Every structure is written in structure tokens, then in C-alpha cells.
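A.B. asks: Sharing a sequence plus its predicted fold:
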Amino acid sequence: MDALSEDLELLPETRRALRHRIAVAQSEGRAPSVVAAVVRGGEVVWEGSRTSVEGHGPDGNVQYRIGSITKTFTAVLVLRLRDEGLLGLSDPLEKHLPGTGVGEVTVAQLLSHAGGLAAETPGAWWERSPAALRPELADVLGDEPFKHSPGSRFHYSNPGYTLLGSLVEALRGKPWEDVLRAEVLEPLGLNRTSGRPQAPHAGGWAVHPWADVMMPEPVEDLGLMAAAGQLWSTTADLARFADFLLRGDERVLSAATVREMRTPVAPPEPGAADSGYGLGVQLATNGGRRLVGHGGSLPGFVAGLWLSEADDLAAVVLANCTSGLPPTAVAMDLLRIVADAEPRLPEPWRPSGEADRVPLELTGPWYWGTSPHVLRLRYDGSLELGPVGATGRTARFRAEPDGTWTGLTGYYAGETLRAVRRADGSVSHLDLASFVFTREPYDAQAPVPGGVDPQGWRGIG
């Protein structure tokens, strides 16, 4: 066994704790079956299941319906269109999909559930009724599609993702599922993810809330609503998809774009300060950890996929019950168990191979007013600027061909950092988004906004 495999392999005590957690979830949630997996470093390091039928425990190859995790797949397709230059996130829907009656909503607002559209379709409960009742987008949207002004707040909308699926079809000229298979499922090797169930698959069940009995749930094809919740998948496929959401894959989306997906766009709902939404993914804070993922449910099934970038961990939980077992809570617990018991080993320190591209004279202490900061050269050639001995606006910067740097993270994301030099070539100061960083606090030789008192520093007297 190589060193990498040893680092990924979980300890027996950790594996026992994971088995215990899903056993409790299946028992207390009264689920006919539950299957789960944990991913670390891009590898499945644990998988397990519990079932009410002895000897028939599901494995990572058994399909379950994943409900709204489908939305994350749809978001990937939309961002592919953006990266190809076929649309912009700020484009109004009307530019690419005219005639919907809600065309002022932007693509970004639809992706982040900030378009103000209704949560559900008018008429019968769409998850449990024939798609033939909603043959056109007008049937999905209804006569009063808006519940809020576009862009004013987060309001989860299933019809919004139906519009995104139709947008994909309009720009690709093919059915949503065909585009998904060709552009995402096949490149990532997700061969057990499909719009319709493929054996072996679990059956969906409704468990009586006050009696230990159950009945089968109907399986409806969602029609136009497919982009919001149609898919079936397995823990093995979703584990691979979770790793893609962490690292990207140039055949589908770059690492930069999946990072963009994980960035907060819509604010949380009132009273839910620990949550939010990016571009097709839910955001949450649990036990001090920033988590990204999505939950899903359709009659007979619940699902959860969550990941922690800081811990390089992901967890997937699938169950075949309409309610009772909370998949998101269980998945987050699986992440916590591994992260707490076996913290991620830090990456080995290594010297930079880019030192010749960054003048070392720029590194070291700088002052924003009287606040000390330090600028570091990282091994990958990026710069990191942050306060000394305090929390604050830490950010990384990418080198540009013209000698400036562009912010990648935090408050300064997208902002330009430049070194301003004197006539003799020496560095006067750093300029960042109108802020002047100097080598000494309020350096009188630098153009500090507002100027510096000519008497300089002095005591009281």
C-alpha cells in the first residue's frame, strides 16, 4: 500500500462510527433502505447501507431517485453555455428564450433562486401527477408566476429550473437529457445516472407516520419539470460528481467555474443565517464548517450530497422513503465524523517555482493606514495579502501579463493589485481598489489619501 492510500484509508473506529450513524438514521427514520458513501481525496473511502430486508443491502451501484440534486446538473449545463460565450449570467431570459412572460429574469437569478418566481407549479402537485397536465411552459408558470420582485430575495423555485432546462434545449437544439448525457454524464463516467430508472434500482415507499406499514409511491415522468428533479443515480456516481464539484474537470467545467458555483450569490432566507445559495448549489455552515451541496426529494425518495472543500471530503446519502430520514443532516454528520476523527493532513510545504516571476522586494510587511498586513509569495506563484495577527480581508491574487495581480478570493476578488514605482524603479506603494499600502504606517513619502501630518508621529505633551 502506498503512502497516499494509507492517508486515505479510514481507521476502524471511524468506519464503525459511520456505520452506527446510518444504522441510527435507518432505524429512527424508518426507511426501507439507506445507502451512503464518503469521498476523500477523490476516492470513495467508505460506503455502507442498512435495509429492512435482511441480506438485501443496497450497494453503490443501486439507483435511487435524487430529486433536486438534478438542479446542480442543470446548472452545470448552463455554466457550460456561459463559458462557451453563448450566454451571459446577466442576460435576461427573453434574450435566449422569448415568449415566456417572465423574460426580465436573468440567468443568474434563475440559477440562484433569486428570480422571484413561485416555488411550485399551479394546479396538482407536480411531483405526483402526470406531466401531461403541464405540456407547455405557460402551464408550469401559471397566470401569476411572480411571488416577489426579481432580484429582491431568495425564494426557491422549481419552475425556475424548468426554464433553465428549456434554455439549454433552446441553445443546444436537443432535449435536456440528451445534452446532459453527452456533456456531463459520459465525460465524467456517470454511467448509472439517468432520467429513468435502470435496474438495479430501489422502489420508492411512503411509510405511515404512526404505524410500521408502508405503500409504494407512484413514479411519474416529470416532463418539462425534468431539469428540476428527474434524475436517478447511485452513491458511486454521486461520489464522482461530488469530487467534480470540488476540483472541476476541463472536459466539463474548469476548477475556476466550479469554484464560482460554490460562491454565495443569493442571500439566505430570513431566519436562516447559516444557509445560502450559489449557482446551482446550496450553501450551509455546520459545526463551523462551510459546506456546499444539495438535498433532494421526490415521493418515495430522499437524497443528500454535501462536501467540505477545507476537509477535501464529500458525503452522499440516499434513501427510499418519502419522509422521516433527513438526508442532509445525515450526510453532514458523516462529514463531521471523518473530519473530527481524522483531520485532513496539510499539503506538504514546497518552495515556489515562480519566484523569478514575482519581485521578492514586494513580499513582507505593508501597512494600510496603521493596520499591519503581510504579502506572501505562494508556491504556485500567487500572492496572498492579509492582516497580521487579526482576522480580516485576506485574499489571494493571480499574476497578469501586464505585471498586475487580480484578486481571486474574499473582499478583493476581481480587484486589481499593482505595485507603483518611483522614477528610480523602487517601489513606492501598493495600490489595491483605491487603498494605498505603504512600507511604513502612513509613510509621508507615499501618496496617502488625505495626506500625512507634516509633524509626523509624536506623543502627548
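C.D. replies: Perfect, I can see it now.
A.B. asks: switch to C-alpha atoms for all contacts and neighbour counts from now on
C.D. replies: OK.
A.B. asks: Could you pick out the longest helix of the protein?
C.D. replies: Secondary structure of the chain per DSSP state H: the longest helix is helix 12-29.
A.B. asks: what sits up against that one?
C.D. replies: Helix 12-29 is contacted from outside by 32-34, 36, 46, 48-51, 323-326, 330, 333-334, 337-338, 341, using Cα atoms under 8 Å, 6 or more residues apart in numbering.
A.B. asks: Now restrict these to buried residues only.
C.D. replies: For those, a burial check counting by 16 or more other Cα atoms under 10 Å picks out 32-34, 36, 46, 48-51, 323-326, 330, 333-334, 337-338.
A.B. asks: that older thread, got the buried residues for the longest helix of the chain?
C.D. replies: By neighbour count on 16+ other Cα under 10 Å, the buried set for helix 12-29 is Thr14, Arg15, Leu18, Arg19, Arg21, Ile22, Ala23, Ala25, Gln26, Ser27, Gly29.
A.B. asks: how about those in TSV, adding distance to Ala255?
C.D. replies: Shown next, in TSV, are these (distance: Cα to Cα, whole Å):
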residue	distance to Ala255
Thr14	30
Arg15	30
Leu18	30
Arg19	32
Arg21	32
Ile22	32
Ala23	35
Ala25	34
Gln26	35
Ser27	39
Gly29	37
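A.B. asks: Looking at those, which is nearest Pro209?
C.D. replies: Gly29 (10.3 Å; Cα to Cα).
A.B. asks: Quick check: which helices or strands does the host helix or strand of Ala226 pack against?
C.D. replies: Per DSSP states H and E, Ala226 falls inside helix 226-229. Counting contacts by 3 or more Cα pairs under 8 Å, 6 or more residues apart in numbering; DSSP states H and E, helix 226-229 packs against helix 69-83, helix 158-172.
A.B. asks: ok, now with 10 Å
C.D. replies: Applying 3 or more Cα pairs under 10 Å, 6 or more residues apart in numbering; DSSP states H and E, one finds that helix 226-229 contacts helix 69-83, helix 158-172, helix 176-180, strand 289-298.
A.B. asks: Alongside the first one, take a look at this:
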Amino acid sequence: AVGAPGSGFSYSNAGYVAAGRVVEAVTGMPWEQAVRTLVLEPLGTAPAFVGDRSPRRPVAGGHSVHASTGRALPVRQTLAPVEAPAGALLTSALDLLALGRVVAGHGPASVLAPEVAEEMRRPVAGADPGVLADGWGSGLALFREGTTLWCGHDGNAQGTSCHVRAEPELGAVVAFTCNGGNGTELWHALADGLADITGLRVPTAARVPERGRAVPLPECAGTYRNGALEYRVTADAEGALALSVGGDTPAPL
């Protein structure tokens, strides 16, 4: 263990894998069955999972674009069965809207009681948000837009990108899915368009933190390869570093 429980925070897919195992122990059902029975079907969502040989709904194929060549290639989702709770669910934007209403406290109480949804949205004290969000609740990322706190989550994997934001006071939910690994850029553009049309500004990413005093950085910008996989490290005019893996959208380091 890195630290005592409650003393620190780090976003980790392994945490969701552990949560999935807890779900199995509590319900007595495999994770897929529990999610299907307790959440998806009550919301009217036809379940589909990575690895399904005969999915019950149409599933879009994923694509990845190589940044340097602009070439798009089809990719297939791969996820070990034990890691299913960390990202094996296949959904549409409409499915994410239904789920967003639940975590905002406006969905069926049989799926999630409003008081439990409120607890999930409550910021966890001492959780250093990092670069992925402005704060964290119980499994939910929190994003601040002015004085308003939105909840939701982002998900990116091979050839896919999805985003959902929910604001409980307004009852507003915005969801986006893309069958491309670089869909985050389109998500930002659509959110800007939504603000221009409706005046509703949806936080698409965490606020940029105060960087403080500049410190010297090693000369690590460049392109690196591990077998067929390419890693590109870039630095902007202020020296801030970003990493792109396999041509995907750069993430700040």
C-alpha cells in the first residue's frame, strides 16, 4: 500500500476493478449481470460489453488517427475479463444521458436514491484532483464552471472517446460519444457551440492550475518508440510538457 486508507488519492483503473469485485460479493452476481439487472435494464439500456460475441445492439467500430500522417486505422477494444469494471461497458450518448440523470438525482430512485446520488457528488476532502478533474466524489469526477459544480466522467481507450456532465440544480445533462481515439477535441468544440447557442457553458476539462514559479526541465521533448508504439513528448512556449501515445490527443504531464 502507498498510504493508509483515507490519507491520499490517485485515480486508478485498479480501484474500479476492486469496486467491481465488491459488487459481485454483495449481489452474488457476476459484474456484468449485476450492472445489467440493477442499472442498465431499469434505465431502458440494452446491455453490450467488450468481448460480447453476439451483442444485443449495433456496436460502432473504433478508429485511431495517427497525428503525424493523418491516417485512420480501425482498432478493436481489448480488455481482460477481470478488468471489465474499469471500462468494458459499451453505451451510446443517449445511454449516458440516462445515467447522468441518475447521478444528478433526477433518475429512477430504484436505480439510485437521490440521497445516495448527492453523497456520490459530494467532494471528498483531501483528494488532490490532479489534471483530470477539479475534484472527486465517490466514483464521480467534479468540474467547476464559475460557482456551479458539475459531475461526470471522461473515458478514452483504443478508438473511443466518451464524456458526460450533469448539473443537479438545473437538471442539465450533456453527453458525447465518438468512435475515434481523438474525439476529445470534438467534445471541446461541441461544448463551445452549445454555449454559443444556449448560453449554457459546460466544463469540458479541469481548470488549468496556477503553475507558480518556472523550474528548469530536462530536455526530454521528442519522439520515442516501444516496438510499434510511438510516444511523443512536446513542450509549449512556457515549458509545459504533454504526452501523446500512438497519435492520440496530447495529455498534460
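C.D. replies: On my side now, so go ahead. All values reported here derive from a predicted model rather than from experimental measurement.
A.B. asks: how much does the helix holding Ala226 of structure 1 stray from structure 2?
C.D. replies: Compared with structure 2 after the fit, helix 226-229 of structure 1 shows a mean deviation of 0.8 Å (mean Cα distance after the TM-score superposition for structure 1).
A.B. asks: which residues of structure 2 does that helix align to?
C.D. replies: On structure 2, the counterpart of helix 226-229 of structure 1 by TM-score structural alignment is residues 84-87.
A.B. asks: hang on, Thr306 of structure 1 is in a strand, isn't it?
C.D. replies: Wrong residue type there; residue 306 of structure 1 is Trp, not Thr. Yes. Assignment of Trp306 of structure 1 by DSSP: H, G, I helix; E, B strand; the rest coil places it within a strand.
A.B. asks: Val330 of structure 1 versus the closest residue in space to Thr193 of structure 1 that isn't next to it in sequence, what's the distance?
C.D. replies: Of all residues beyond its chain neighbours, the one nearest Thr193 of structure 1 is Ser233 (4.3 Å), with distances taken as Cα to Cα, 6 or more residues apart in numbering. Spatial separation of Ser233 of structure 1 from Val330 of structure 1 under the definition Cα to Cα, to the nearest Å is 18 Å.
A.B. asks: about what we covered before: what about the residue nearest to Thr193 of structure 1, how many neighbours?
C.D. replies: If you count neighbours by other Cα atoms under 10 Å, Ser233 of structure 1 ends up with 29.
A.B. asks: ditto for Ser68 of structure 2
C.D. replies: Counted with other Cα under 10 Å, residues neighbouring Ser68 of structure 2 total 8.
A.B. asks: With Arg201 of structure 2 instead?
C.D. replies: Arg201 of structure 2 has 15 nearby residues by other Cα under 10 Å.
A.B. asks: With Gly293 of structure 1 instead?
C.D. replies: By the criterion of other Cα under 10 Å, Gly293 of structure 1 has 25 neighbours.
A.B. asks: Structure 2: which residue goes with that one?
C.D. replies: Here Gly293 of structure 1 is matched to Gly152 in structure 2, going by TM-score structural alignment.
A.B. asks: Who are the contact partners of that match?
C.D. replies: 96, 99-100, 103-104, 121, 133, 136-137, 139-143, 163-167, 173-175, 204 (Cα atoms under 10 Å, 6 or more residues apart in numbering).
A.B. asks: Okay, and which of those residues map to strands?
C.D. replies: The strands, defined by DSSP state E, take in Trp136, Ala141, Leu142, Phe143, His163, Val164, Arg165, Ala166, Glu167, Val173, Val174, Ala175 from the contacts of Gly152 of structure 2.
A.B. asks: hmm, which of these are the buried ones?
C.D. replies: Among these, those scoring as buried are Trp136, Ala141, Leu142, Phe143, His163, Val164, Arg165, Ala166, Glu167, Val173, Val174, Ala175 (criterion: 16+ other Cα under 10 Å).
A.B. asks: Closest to Val50 of structure 2 out of these?
C.D. replies: For these, the nearest to Val50 of structure 2 is His163 (18.1 Å; Cα to Cα).
A.B. asks: And that closest one, how close does it get to Leu96 of structure 2?
C.D. replies: Distance from His163 of structure 2 to Leu96 of structure 2, by Cα to Cα: 8 Å.
A.B. asks: Now list whatever residues contact both of those two.
C.D. replies: Common contact partners of His163 of structure 2 and Leu96 (Cα under 10 Å, 6+ apart): Gly152, Val174, Ala175, Phe176, Thr177.
A.B. asks: Show me what Val174 of structure 2 aligns to in structure 1.
C.D. replies: Aligned partner of Val174 of structure 2 by TM-score structural alignment: Ala315.
A.B. asks: Look up how far Val24 of structure 1 lies from that match.
C.D. replies: Per Cα to Cα, Ala315 of structure 1 is found 17 Å from Val24 of structure 1.
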